[in-house]
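K.L.:
Sequence below, structure please.
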Amino acid sequence: MVKVGVYGQFIPPLDQAVTYTKTCEDIGFDAVAFTDQISANHPNSAWPELPVAAAWGKQHKFLDASIVMALSAAATERVELYLGAIDVVRHAPSKLAQHFMTLDHAARGRAFFALGASEAKNVLMYGHKRYGSAKKLEDSLAIIRKMFDSHGEPVWYEGEQYSMKGGVFELEPYGSKPPKVLAATGGSPDTLDLVGRYGDGLLTNLPGMCLGGPEQFARDVQLVRMGAERAGRDPDELVFAASVLTLMSEDEDEIQRLASSATLRWNTIVYGAVRGAEWKQFGYTHPLGDDWGYAKNMVPERMSRDEFFAAAEAVPVEAVRSVGHFTGTPEVVAEKLAPYIDAGLNYAFLVEHSPLADPSTATVATANIARLTEIIRGGRGLATAGASVGGYLGVGDS
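P.N.:
From the prediction side, this is the model:
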């Protein structure tokens, strides 16, 4: 059965971020995700005009998610804790291996991770180069796998971007096996084979980063499994996870209202495709061009207020509803998600975007997330009665 989670809180105050994770455990989520960010998605010149700004305050104020995760591990007992994606430009693979194993101990075996090549917004404005990031991802997956499997023997690896020169890694996992390290990456056969060879599974974003639908997801799962088999690894040990972007309401007019907001139109630009050209299969033209992609192009503080709103306003409302999100009632969204679960999705991290468009919808969002969770988990719901609500995800974040 699929496990359901939400994203954690990673803005101050720190104690409330940890309390949020504990609340998510108490109400019955299977997992809480943390993501490695230093920059948010909007230019500050436009931010004050968005309704969510009043609820969030400043936007580029992320805590170190791994520290929040470690403190959350100490405050929880059952919920799984997931850090993904963490980029391989700002973090060298040997350090990541140590980092992951330490968090594995902090969580007492409840932690897992995902690597990503990098997001332009987190590197370019902060003095890092993104050139070569795909090879850094390949080298990082290979080095971490070798370190985890080394049993204290010297590790040697000569990569294009990263290498190991006989480094010794004697830190053992908390349990009998090291924590799983997934990859957030593109869908070419060579790349997916690489994930199967060195990684422990795949992270994607639904629906936008898998616009081929369940058929594409099923193909990607199969290619990763085949790569693992060729490398002599057990494909049944692989894990497939997704951030699932939803926009839910019982009221069709309410969905239309929320989808018309500049915030969700912009989010559809950000998360609605790997490349802008993919919009054409739905009859839409991407406002920032066929070759534009969030990971390689989006640097919010290099965009003016007027450029931001012009791009957002150029997104058709129907694209928000079809390219950017699974929309409808929780029952309808569950039907859309079911084929992905059948194809091998193990973890669904729900991101309900109605409070991002209108923070006053948070209470309704809580109920919709609870209902969706109950459906896709076959009747195992959430104990949301009495839980505080609000904020980005509409659950447990006051």
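
K.L.:
contacts and neighbour counts: CA atoms only from here.
P.N.:
Fine.

K.L.:
And for stretch 23-38, what's in contact with it?
P.N.:
Contacts with stretch 23-38, where a contact means Cα atoms under 8 Å, 6 or more residues apart in numbering, come from 3-10, 21, 60-66, 69, 76, 78-87, 122, 349, 381-384, 387, 395-396.

K.L.:
Keep only those of those residues that are in helices.
P.N.:
Judged by DSSP state H, the contacts of stretch 23-38 include 21, 65-66, 69, 122 as members of helices.

K.L.:
Tell me which stretches of the chain form strands.
P.N.:
3-7, 31-34, 80-87, 111-116, 155-158, 163-167, 181-184, 201-206, 239-248, 326-328, 347-352 (DSSP state E).

K.L.:
Not counting the last one itself, show me its contacts.
P.N.:
In this structure, residues lying in contact with strand 347-352 by Cα under 8 Å, 6+ apart are 2-7, 32-33, 239-248, 365, 369, 392-394.

K.L.:
so which of the ones in helices among the contacts of stretch 23-38 comes closest to K95?
P.N.:
S66 (13.0 Å; Cα to Cα).

K.L.:
Would you point out which residue is most central in this protein?
P.N.:
In the chain, the C-alpha nearest the mean C-alpha coordinate belongs to S243, at 4.9 Å (Cα atoms, centre = their mean).

K.L.:
N205 is in contact with that one, correct?
P.N.:
Yes: shown here, S243 and N205 form a contact pair, counting by Cα atoms under 8 Å, at 4.8 Å.

K.L.:
this one next, for a side-by-side:
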Amino acid sequence: MTQLRFGYTGQTGPPFDRGLRALPRIEAQGWDFVRFPDQMGSTHPYGMMPADVSPPDDPEALISTYGSQWYGSFELMSAAAVSTRNLGLQCAVIDPLRRSPSVFAQEAMSITHLSGGRAVWCIGSGEQKQFEPFGETRTKPVDRMIEAVHVMNTLWDNAYRPVSRESEYWPLKDAVFPLPLYEGRKPVIRAVGGGPRVEQLAGELCDGWMTFLPGGARNDPAVIAESVRNVRAYASAAQRDPDALDFSAMAMILVAPTDDEARELTRHPAIAWPALWGYGAMAGKAWKELGHEHPFGENASWPKTMKVGEALDPDFARSLPALVPEGIVDATIIHGSPETVVRRLEPFVAAGLTELSFLNMTPWVDRTTGSGFAALMSEIVTGLGGKPLLLDA
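P.N.:
The predicted structure is shown next:
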């Protein structure tokens, strides 16, 4: 049985020097990898998220989540590559649509060389909030994501050799890729999302599959187990080794010393907002299946319709917790004491995961939790079979 690996969400915004100092400490504590999301802007409406989520009187505290400011993900991956020795590096989630596949392929190969092969990219079909406000067009996103992987593989397989390939989106004509493989290996790519086409891409062309918990699996471990089976079957049919694939999940958690403290924190607008959207990609339809009407309608969708570029009306923002039923909160955010979080995650891990990273939302509400987060997380990691974190590192 593969030993479960655990990842920590790194600092994504200013001040850069503090995030840089945290990286060797993350490695020394015993985390297997650090995860950097790729974003142009906040996951929340303008002004809802704090700019800095760490305690202001504890500048050395590890950053346990993100705020409203975002550095470029490739730049963060590069900084982590040269600041650590063995720590795995994960860019998750990132789309290969706003960057052309050729540029993505070059940047990913560069960081693969820079990191000594420690880097992973988990690619999805993107979110409209990253596209429309910036003059980008998000059309046929899954088609384009699949085609981007084909283009990148073509370039990686033909370093220094002119290569041509027909494509509806990115045709190649005597294209010469300027970097060799790293020790004979391509950059590690995992497909993110649900459905047969993404699962087929993961099994046939990628190095594994990724989702988010619990909402990405409709709060049902059986959904994870089915996707793992499907991806492995596609890999076997393509004469690839299914045991060489990784199955990763990012868990949306709100951890506190007690269940009651965590439950109280869930009733904050900054927590209610992701709960509003996070029960599957098509949140509106998912809510309806559970007998609830979504405040933004049946077609409400995190990747398709969520907008964050403007501040919410203050009265509406304050009303958010009342708009999200407790059952929806429970189905989208794993909250509670470390013991409770472990109990919620165990069935998902048993469904076939090889890797688990954490997005901790607690500092969005209570900034004093930053320095105590590692101790709580050590309880969760050990509860799931990992080694205790070295808290004095």
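
K.L.:
re earlier: kindly reformat the ones in helices among the contacts of stretch 23-38 of structure 1 as TSV containing distance to Y131 of structure 1 and neighbour count.
P.N.:
Listed next are those as TSV, based on distance: Cα to Cα, whole Å; neighbours: other Cα atoms under 10 Å:
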residue	distance to Y131 of structure 1	neighbour count
T21	35	29
A65	25	23
S66	25	20
M69	29	28
N122	14	23
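
K.L.:
between these, which is nearest S45 of structure 1?
P.N.:
Nearest to S45 of structure 1 out of those is N122 (Cα to Cα; 18.2 Å).

K.L.:
tell me the contacts of the aligned residue in structure 2 for that closest one?
P.N.:
Matched across to structure 2, N122 of structure 1 falls on Q130, judged by TM-score structural alignment. Shown in contact with Q130 of structure 2 (Cα under 8 Å, 6+ apart): 39-41, 136.

K.L.:
Ok, A312 of structure 1 next?
P.N.:
Contacts of A312 of structure 1 by Cα under 8 Å, 6+ apart are 262-263, 265-266, 269, 287.

K.L.:
Could you do K61 of structure 1 as well?
P.N.:
11-12, 38-39.

K.L.:
could you flag which of those are buried?
P.N.:
With burial judged by 16 or more other Cα atoms under 10 Å, the buried subset of the contacts of K61 of structure 1 is 11, 38-39.

K.L.:
ok, the contacts of Q130 of structure 2 in structure 1, which still hold?
P.N.:
Contacts from those that recur in structure 1, judged by both residues aligned by TM-score structural alignment, their matches' Cα atoms under 8 Å, are 39-41.

K.L.:
Please render the residues you listed as a markdown table that adds distance to R118 of structure 2 to the earlier fields.
P.N.:
Shown next, in a markdown table, are the kept ones among the contacts of Q130 of structure 2 (distance: Cα to Cα, whole Å):
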| residue | distance to R118 of structure 2 |
| --- | --- |
| Q39 | 21 |
| M40 | 24 |
| G41 | 26 |
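
K.L.:
In a markdown table, list the contacts of A312 of structure 1 along with neighbour count.
P.N.:
A markdown table is the format used below for the contacts of A312 of structure 1 (neighbours: other Cα atoms under 10 Å):
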| residue | neighbour count |
| --- | --- |
| A262 | 23 |
| T263 | 24 |
| R265 | 27 |
| W266 | 24 |
| I269 | 29 |
| P287 | 18 |
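
K.L.:
Pick out the most distant pair among those.
P.N.:
Maximum pairwise distance in the contacts of A312 of structure 1, criterion Cα to Cα, is 14.8 Å, between T263 and P287.

K.L.:
Need the max-distance pair from the contacts of K61 of structure 1.
P.N.:
P12 and S39, at 14.6 Å, using Cα to Cα across the contacts of K61 of structure 1.
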